[in-house]
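1. Could you look at this predicted model? Sequence included:
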Amino acid sequence: MLLVIAAAAFLLLPTSDYVETPGEADNIRNFMTVDGQRDQTKGSFRLVSVYLSPANRLDWLISRVNDTYSITPREEIQGGVSNRVYAMISEYQMKTAILSAEQVAFKAAGMADQLHTTYRGIYVASIAKNSRFAKKIRIGDTITKIDGRHFNNASGYQKYLANMPKGRMIELTVLRQGKILTYTGKTVHLANTKDKDYPKGRSGIGISLVDNVDVMTQPAVAVNVGQISGPSGGLMFSLQLYSQLTSENIKKGRNISGTGTIDDQGRVGEIGGIDKKIVAAQRAGSTVFFAPYVKPSKALAKLTGGPTNWQVAQKAQKKHAPKMVLVPVRNFQDALNYLKDGTIIKTK
C-alpha cells in the first residue's frame, strides 16, 4: 500500500515543462456584441483554444501513448520571460487580434469610413540581452518616438534605425502606465537581418515589437473573452464580425471552427497547437475547420524547424476528425470565398 502511495506521489510531482491538450471550441457570439446586440442567426463561428498547464510525470507518461498530450519545455513556451510577463504578452496579443479583426471586417464589409485608427507606437514584446536599453525599457512599454520622431507604423521606426551605425546614440520616448518617460542609449547590430535591401544587416534597439493601435468603430464592437489569451483567434473574430456587420448568411447554419492570426491586411498567420485545436473542434461538433496555409518547402522547414500548420492539421484531421472539412486559408478572403461558394485554394 505504501508503495502504491509513493508511486502515485511520484507521478504527480511537477516538472519544469508544460503539457498542452485540447481545449474548448467556444461560440464567438457569446463574446461579441455589435451595437450592443449579439448574433442570433443559426450556426456558429468557434474560437478554438488549447489547455496549457505545468506538467507532472503522469502527463509525461500519458504523452507517450496519447498524441493529444504534448510536453513542451517552459523555455520554448515562454521564451525565458516570467509567468507574469508571459501572461501580459498573451493578453496583449489577444487585444491586437481583436483590433486587427475589426479593421479587416469593417473594410471587407465596405464600412472603412466607419473605422478610425490611431497609431500609438510600438509595443515592446521582448528585449534582447545585448540591447543597450535592456535595463531601461520594459516589456509592455510603448515607444511613441525615436529622436523626437513619431511614425505611423513599426516599419517606419525600423527603417529610421536600419542604416545607423552600431553604437549611435538615440533617444526613446516611452509610454508606461500613463506616464511619458525618455531614455537614451546606443543602437546595436541586429543578428540575421542581412537581405537584398540591407546586405550588411540592420541596426536597431534590440527588441521584438508589435504595433500599438487604438481602433474606434461605428457601430461599436465589444469583445470579452475572459481568460482566453493569445493571437490565434484573429481569423475567426473577423469572420464573426463580418457576418454581423453585413447580415450575410455566410454560416448557413454550419458549426465552423478555425484558427490563425490575422493582420490589418487580412493575412492569416500560423499558430501553435493546431492538432489539439482540431480535436477540440471535433468534440464541439464542428463540420468545417479553417487552417493557416503556407506552402511547405525544405527551406521553410529548415527555418522553422518543423512542419507547417497545414501539414500538422492534415495529419490530425485524418486521425481524429475524418468527416470534418479541412480548409486551407492564406487570408481572410480565402475563408470568405469558401463560406460563400465552397471555393478552396489549391495546395498542390
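-> Nice, thanks for sending it over. All of these numbers come straight from a predicted model, not from anything done at the bench.
2. can we go C-alpha only for contacts and neighbour counts from here?
-> Noted.
3. where along the chain do the helices fall?
-> Assigned helices in the chain, in chain order: 2-11, 57-65, 74-78, 83-108, 154-162, 234-246, 274-283, 298-304, 309-320, 332-341 (criterion: DSSP state H).
4. of all those, which lies closest to D17?
-> When those are compared by CA to CA, helix 74-78 sits nearest D17, at 4.9 Å.
5. what helices or strands is the closest one leaning on?
-> strand 14-27 (3 or more CA pairs under 8 Å, 6 or more residues apart in numbering; DSSP states H and E).
6. List the buried residues for the strand it packs on?
-> Neighbour-count burial for strand 14-27, counted by 16 or more other CA atoms under 10 Å, picks out D17, Y18, V19, E20, T21, P22, G23, E24, A25, D26, N27.
7. and here's the other structure:
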Amino acid sequence: MASMTSTLGRVNRRIVTLLAALVPILVLGVVGSVVTVPFVALGPGPTFNTLGEVEGKQVVDVEGAEVKPTSGNLNMTTVSVRDKLNIFEAIGLWIDGQHGLVPRAEVYPPGQSRDEVDKSNQQQFKDSEDSAELAAFNYLKLPTAVELANVADDGPAKDLLKKGDEIVSIDGKAVATTKDVVSAVSSTKPGTPVHIVVRRDSADQTVEVTVGARPDDSGKGYLGVTPNEISKGPVKVDFNLGEIGGPSAGLMFTLAVIDKLTTGDLSGGKFVAGTGTIDPDGKVGPIGGIQYKMIAAREAGAVTFMVPAANCNEAAQRTPEGLRLVKVENLSGAVQALQDINAGKDVPSCS
C-alpha cells in the first residue's frame, strides 16, 4: 500500500512539473498569436510592366498620336506593407531576409487614420501620373499650357484672374510652363501693371494686373496665383493602375510614354525595371524602400534597374545578384543610359 502511495505521489509530481512547464508555453503561444506589435513589415511589392496591360487595359494608354511598337519591359516597382502583425508573424518576416520592420508611426503617423494615409498616398500617385505626362511632353517638345489652380483672396490678381484661366502670355511673352509665369512676374517691379492674355471660356482676353510685392519682402513681383502646368493638344495619356499609392512610379511612367511615342525600344527588348519620382522638368527624385523594390524586380526577371542618384549608396549595399544598377539624375540621362546600354556602351552606375 505504501509503495502504491509513493508511486502515485511521483506520478502526481511529474504531472505538476509537466503542467508547470506547459503553462508558460501555452501562455506564450496565446500571447504570440494574439498580441500585435507596434511595427509594420516592409517588403517586395507587385511590379507592373508600364508597356503592358492590366485587366485588359494598357497600363499607359496614349491616344491622339501614332503609338510605336514596343517590346521588353519597363517595370514600375512597389513596396508591400503588412500591418497588425502578431509577435510570431513579425519575427517570421524579420527572419526571412526579404522584409524589414519599422515603427508603425513611420508609415501611419499618429493622428491620422489608415484611410487618411491611404488617400494621401493615392493622391501622390495621381500627382506622379500628371508629372510623368508633363515630363514626357516637355522631353518630346509636345505642347503644354499653364492653368491657374488657385487665385488668392488677398492677392493683386483677386477679381481679375480666375481659377481655371489658361495663361497665354504675360506682357507679350508666350507662356508654356509654370517657370515662364514665375520668371515673368518675379522679374517685374512691384507696382508695375502687366498685361496678361488669358483663355477663359474658350476665348482670349487681356487682363491688366498691377504686380504686388511678395510677402517675404524679397523685392520680387507677386500676383497671388498658383499656376499649374497641364498637357495640351491632341495627345492624351491615361494611366490605368488602381490601388497603388505614392509618387515613385513617375520615372517609369514617363519612360513608357516616351517609348510609345518614339521609334525604337528603350528597353532593347529586355527586362528593365526602376523607380523614382519625377517633376515636369525631368528631375528624378529619391524614394523609400529601394531594397525591397530591387528584390521584387529581380524576382520578376529584371536585369537592369534604374536608381535615383540619391538612392545609389543604399542600393549598392544590397543589390540582388544579377541586377545591373543604373544611376539616374534626370529624364534625359535615363533615356540616354538606356540607349547606351542597347549600343553596348558604359553607363553611370551605383557601384
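-> That came through fine. Quick caveat: nothing in here was measured; it's all calculated off a predicted structure.
8. now what about the TM-score between them?
-> After superposition, the two chains reach a TM-score of 0.65 (TM-score structural alignment, normalised by the length of the first structure), with 260 aligned residues with a CA RMSD of 3.4 Å.
9. re the thing from before, format the helices of the first structure as TSV; extra columns: mean neighbour count and distance to L172 of the first structure.
-> What follows is these, written out as TSV (neighbours: other CA atoms under 10 Å; distance: least, CA to CA, whole Å):
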stretch	mean neighbour count	distance to L172 of the first structure
helix 2-11	11	50
helix 57-65	15	46
helix 74-78	14	26
helix 83-108	21	21
helix 154-162	16	11
helix 234-246	25	31
helix 274-283	25	38
helix 298-304	10	32
helix 309-320	18	37
helix 332-341	18	36
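10. I'd like these as CSV, with distance to Q265 of the first structure appended.
-> Putting these into CSV (distance: least, CA to CA, whole Å) gives the following:
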stretch, distance to Q265 of the first structure
helix 2-11, 48
helix 57-65, 38
helix 74-78, 27
helix 83-108, 7
helix 154-162, 15
helix 234-246, 12
helix 274-283, 23
helix 298-304, 23
helix 309-320, 20
helix 332-341, 9
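11. G285 of the first structure versus the most centrally placed residue in the first structure, what's the distance?
-> Computing the C-alpha centroid of the first structure and ranking residues by CA atoms, centre = their mean puts P231 first, at 2.3 Å. When distances are taken as CA to CA, to the nearest Å, P231 of the first structure and G285 of the first structure turn out to be 23 Å apart.
12. try T173 of the first structure
-> Distance check for T173 of the first structure against G285 of the first structure: by CA to CA, it reads 50 Å.
13. In terms of neighbours, single out the busier of these two.
-> Looking at T173 of the first structure and G285 with other CA atoms under 10 Å, you find the greater number of neighbours at T173, namely 21 against 15.
14. The more buried one reaches R149, doesn't it?
-> No. The pair T173 of the first structure / R149 is not scored as a contact, 9.2 Å apart, by CA atoms under 8 Å.
15. which among the buried residues of strand 14-27 of the first structure gets closest to S257 of the first structure?
-> Distance from S257 of the first structure was checked for each of those by CA to CA. The minimum falls on A25, at 7.2 Å.
16. Nearest to R267 of the first structure, out of the helices of the first structure?
-> So among the helices of the first structure, helix 332-341 is nearest, using CA to CA, at 6.5 Å.
17. Where in the second structure does the closest one fall?
-> Matched against the second structure by TM-score structural alignment, helix 332-341 of the first structure falls on residues 331-340.
18. Tell me roughly how far that stretch lies from the first structure on average.
-> On the superposed models, the aligned residues of the first structure are on average 1.1 Å from stretch 331-340 of the second structure, with distances taken as mean CA distance after the TM-score superposition for the first structure.
19. The helix or strand harbouring L8 of the second structure to helix 87-95, inter-axis angle?
-> Under the criterion of DSSP states H and E, L8 of the second structure resides in helix 2-34. Following axes from the mean of the first three to the mean of the last three CA atoms, to 10 degrees, one obtains 60 degrees for the angle between helix 2-34 of the second structure and helix 87-95.
20. Can you name every helix or strand that helix 2-34 of the second structure contacts?
-> Of the remaining helices and strands, those touching helix 2-34 of the second structure by 3+ CA pairs under 8 Å, 6+ apart are helix 87-95.
21. what packs against the helix it packs on?
-> The contact analysis (3+ CA pairs under 8 Å, 6+ apart) places helix 87-95 of the second structure against helix 2-34, strand 39-49, strand 100-103.
22. The second one aligns to what range in the first structure?
-> Which is strand 39-49 of the second structure. Alignment note (TM-score structural alignment): strand 39-49 of the second structure is matched to residues 17-27 of the first structure.
23. Compare that stretch with the second structure and give me the mean distance after superposition.
-> Between stretch 17-27 of the first structure and its aligned partner residues in the second structure, the average distance after superposition works out to 1.1 Å, using mean CA distance after the TM-score superposition for the first structure.
24. now do stretch 87-103 of the first structure
-> Distance for stretch 87-103 of the first structure, averaged over aligned residues: 1.1 Å (mean CA distance after the TM-score superposition for the first structure).
25. For G204 of the first structure, which of the helices of the first structure is the nearest?
-> Per CA to CA, nearest to G204 of the first structure of the helices of the first structure: helix 154-162, 5.4 Å.
26. Does anything pack onto that closest one? Which helices or strands?
-> strand 203-204, strand 207-217.
27. deepest of those strands, which one?
-> strand 203-204 (a mean of 24; mean count of other CA atoms under 10 Å).
28. Return the distance of that strand from the chain's centre.
-> The chain centroid and the centroid of strand 203-204 of the first structure are separated by 25 Å under CA atoms, centre = their mean, to the nearest Å.
29. now the aligned residue in the second structure for I228 of the first structure: how far from L8 of the second structure?
-> The equivalent of I228 of the first structure in the second structure is I244 (alignment by TM-score structural alignment). Spatial separation of I244 of the second structure from L8 of the second structure under the definition CA to CA is 66 Å.
30. So the two - more neighbours on which side?
-> Neighbours per residue (other CA under 10 Å) separate I244 of the second structure from L8, with I244 holding more: 17 against 12.
31. wait, what's in contact with the closest residue to the more buried one other than its chain neighbours?
-> Computed as CA to CA, 6 or more residues apart in numbering, the closest residue to I244 of the second structure that is not its neighbour in sequence is Q122, at 6.5 Å. Taking CA atoms under 8 Å, 6 or more residues apart in numbering as the contact definition, Q122 of the second structure lies against E243, I244, G245, G246.
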